[in-house]
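1. Here you go, sequence then predicted model.
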Amino acid sequence: MVGENVRLGSACRIGAFVLLHPGTRLGHRCRVDAHVEIGKEPMKATRSTLVVPPDLPPPSLGNDILVGSGAVIYQGARIADRVMIADGATVREGVSIGAETIIGRGVLIEQACQIGKGCKIESGAYITAFSTIEEGCFIAPMVAFSNDRHLGRTKRRLREFQGPILRKGARIGVNATILPGIEIGEDALVAAGAVVTRDVPPRTIVVGVPARIHGAVPEEAWLENQSRGEDA
């Protein structure tokens, strides 16, 4: 189903049972697989603390985008060229994704997140609302971000929601947990299963529960020393 004022670029491939809400924009050579919804309106439960911005614009997708089966992209999303959004992933309202980033199968990106170019967010990762991920970051499967240090209690939390901040080239190992407002420095590495409760300095390795400094990231692993096309 294609709503009013939808704009499709040339050579787009649209699968069966796709829903493109009014005003949606897709660039050239995009592939959208079956059962995808683009431009979904946010829902708000009666007890939800979510504030839905008024007059969210339609989503805008660049050129050469790949969207896998069952993915959902909300109003206000802005997705740059050559991004892949795999099967069953969700991109919420107000999310920005930079060019050539990969969003893995079943990833959930909550509202108002900023994601830079050339990132890899692998299957099953949870990116909480109001998170920032700069360019070239790597997030392994089943990583979880959090943004509510008050765990759903007190009115203070409504003023203090803040997701983690990953600086350029930061890497997070499988099943790690990053607590609210934590900053992971440039090229820093969080080991698998770590629980990060304090900021991580640039180019530092942290491990454990709670995460502690274990050493320095080798210079050969810094993002600036990677060739284009290599894993960051």
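-> Here it is on my side, so go on.
2. CA only for contacts and neighbour counts going forward, please
-> Noted.
3. residues touching the residue most central in space within the chain, list them.
-> Nearest to the mean C-alpha position of the chain, by CA atoms, centre = their mean, lies I109 at 4.5 Å. With contact set as CA atoms under 8 Å, 6 or more residues apart in numbering, I109 has these partners: 90-92, 95, 126-129.
4. try M1
-> Contacts for M1 (CA under 8 Å, 6+ apart) come out as 17-20.
5. again with E220
-> Here E220 is in contact with Q226 (CA under 8 Å, 6+ apart).
6. Same question for L50.
-> Applying CA under 8 Å, 6+ apart to L50 gives the contacts K44.
7. Shouldn't L158 be within a helix?
-> Yes - under DSSP: H, G, I helix; E, B strand; the rest coil, L158 falls within a helix.
8. ok, it touching V51?
-> No - with contact defined as CA atoms under 8 Å, L158 and V51 do not form a contacting pair (10.0 Å).
9. neighbour count winner among the two?
-> A count of neighbours by other CA atoms under 10 Å puts L158 above the other of L158 and V51, at 14 against 8.
10. how near is the closest residue to that one other than its chain neighbours to K120?
-> In space, and not counting its chain neighbours, L158 is closest to T49: 7.5 Å by CA to CA, 6 or more residues apart in numbering. As defined by CA to CA, to the nearest Å, T49 lies at a distance of 30 Å from K120.
11. got another, please set it beside the one above:
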Amino acid sequence: MQTLNKGNNVVIGDNVKLGENVTIGNNVVIYNGVEVGDYCIIQDNVVIGKQPTRAKASILPDSKELPPTIIGKGVTIGTSSIVYANAVISDEVFIADLATVRERVTIGARTIVGRGAAVENDCTVGSNCKLETNCYITAYSEIGNYVFIAPCVVTTNDNFMARSKERYDKFKGVTIKDGGRIGANSTILPGKVIEEDGAVAAGSTVTKDVNKEEIVVGSPARRLREVPSDQLLRNQ
């Protein structure tokens, strides 16, 4: 039997599917067609299934209405977070307060999206990741499984910094493969790849690819040493 615990001023659109034992806080908006799995917790002021809007000066093409958002089982979405249309959130994901998950984003099971974190459009995030407070995942990025991204990390996708038409077809997000780790306040430049178990020390600027099982440090980041064996993902 379905149990729904619902707060005040909740707006639920047409054809929304809610699983069993879903808890919805106050002032929540769930747009048409959204699917929410069993045992989810949606806290106050959350918006799910929002269609993106395009700035007049945007270089990106105007998109038609996107398919609904799908939320898996056991997901928690924190206060004042926004999950856009056509996002797919897998089972047991935790999205903390004030986070933003944009359109066409996929997030794997048991991943944590920290407070104030932003995952921009067209990103893929694997399972069992930790995207910590106020980190920024730029559009068109690919993140593997068991990736750790510390607070205030910034990733980028535009080598031309909003100048010249040449940039229009050259946007490229970052790739962080399984087990990659990035320390606090680091910056990853467009298109750079962090290979499996690559590690970036806090405060670094990554201007070239990081090799598998390598630690880099500095601005620009340079090789420091190999990742210790007991820190490798395969040995956990």
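-> Alright, I've got the coordinates. This structure is a prediction, so every number in the text was calculated from the model and none was measured.
12. thinking again about what came up before, compare T49 and K120 of structure 1 (neighbour count), which wins?
-> Between T49 of structure 1 and K120, counted using other CA under 10 Å, K120 has the larger neighbour count: 22 against 11.
13. returning to what we had before: distance of the equivalent of the residue nearest to L158 of structure 1 over in structure 2 from N32 of structure 2?
-> Taking TM-score structural alignment, T49 of structure 1 has I59 as its aligned residue in structure 2. Noted for I59 of structure 2: a distance of 28 Å to N32 of structure 2, by CA to CA.
14. Likewise for A87 of structure 2?
-> Counting by CA to CA, the gap from A87 of structure 2 to N32 of structure 2 is 14 Å.
15. cool, A109 of structure 2 as well?
-> With distances taken as CA to CA, A109 of structure 2 is found 24 Å from N32 of structure 2.
16. For the aligned partner of I188 of structure 2 in structure 1, grab the count of nearby residues.
-> Matched by TM-score structural alignment, I188 of structure 2 corresponds to I178 in structure 1. I178 of structure 1 is flanked by 27 other residues according to other CA under 10 Å.
17. The one 10 residues further on too?
-> Burial of A188 of structure 1 is recorded as 26 neighbouring residues (other CA under 10 Å).
18. Let me see the contact set for it.
-> With contact taken as CA under 8 Å, 6+ apart, A188 of structure 1 is in contact with 169-171, 200-205, 217.
19. With secondary structure and distance to V32 of structure 1 added, can I get the residues you listed in TSV?
-> Putting the contacts of A188 of structure 1 into TSV (DSSP: H, G, I helix; E, B strand; the rest coil; distance: CA to CA, whole Å) gives the following:
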residue	secondary structure	distance to V32 of structure 1
G169	coil	29
A170	coil	30
R171	strand	29
V200	strand	38
P201	coil	40
P202	coil	38
R203	coil	38
T204	strand	39
I205	strand	38
V217	coil	39
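20. The residue nearest to the centre of structure 1 matches what in structure 2?
-> Aligned partner of I109 of structure 1 by TM-score structural alignment: V119.
21. now swap in E93 of structure 1 and tell me
-> In structure 2, E93 of structure 1 lands on E103 (TM-score structural alignment).
22. Its match against I48, yeah?
-> No - using CA under 8 Å, E103 of structure 2 makes no contact with I48, being 10.7 Å away.
23. Find the residues that touch each one of these two.
-> With CA under 8 Å, 6+ apart, E103 of structure 2 and I48 have common neighbours 83-85.
24. I'd like to know which of those residues are buried.
-> When the shared contacts of E103 and I48 of structure 2 are checked for burial by 16 or more other CA atoms under 10 Å, the buried set is 83-85.
25. Next step: those restricted to strands.
-> Per DSSP state E, strands hold the following members of those: 83-84.
26. burial count for R163 of structure 2?
-> Counted with other CA under 10 Å, residues neighbouring R163 of structure 2 total 10.
27. A80 of structure 1 versus the residue mapped onto it from structure 1, what's the distance?
-> When structure 1 is aligned by TM-score structural alignment, the residue opposite R163 of structure 2 is R153. Look at R153 of structure 1 and A80 of structure 1: by CA to CA, they are 37 Å apart.
28. just T49 of structure 1 next, same as before
-> Taken as CA to CA, the span from T49 of structure 1 to A80 of structure 1 is 30 Å.
29. Check L20 of structure 1 too.
-> Using CA to CA, L20 of structure 1 is found at 18 Å from A80 of structure 1.
30. Kindly report the same for Q111 of structure 1.
-> Q111 of structure 1 is 17 Å from A80 of structure 1, by CA to CA.
31. now do T46 of structure 1
-> 34 Å.
32. out of these two, which sits in the busier spot?
-> A80 (22 against 7).
33. counterpart of the more buried one in structure 2?
-> So A80 of structure 1 corresponds to S90, using TM-score structural alignment.
34. Its match against T69, yeah?
-> No - using CA under 8 Å, S90 of structure 2 and T69 do not qualify as a contacting pair, with a distance of 11.1 Å.
35. residues contacting N86 of structure 2?
-> Shown in contact with N86 of structure 2 (CA under 8 Å, 6+ apart): 49, 66-70, 103-105.
36. want to try a markdown table for those residues, with secondary structure as columns?
-> Shown next, in a markdown table, are the contacts of N86 of structure 2 (three-state DSSP):
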| residue | secondary structure |
| --- | --- |
| G49 | strand |
| L66 | coil |
| P67 | coil |
| P68 | coil |
| T69 | coil |
| I70 | strand |
| E103 | coil |
| R104 | coil |
| V105 | coil |
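37. Can you lay out those as TSV showing neighbour count and distance to I77 of structure 2?
-> Below are the contacts of N86 of structure 2 laid out as TSV (neighbours: other CA atoms under 10 Å; distance: CA to CA, whole Å):
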residue	neighbour count	distance to I77 of structure 2
G49	27	13
L66	16	21
P67	16	20
P68	22	17
T69	27	13
I70	21	13
E103	26	16
R104	20	18
V105	24	15
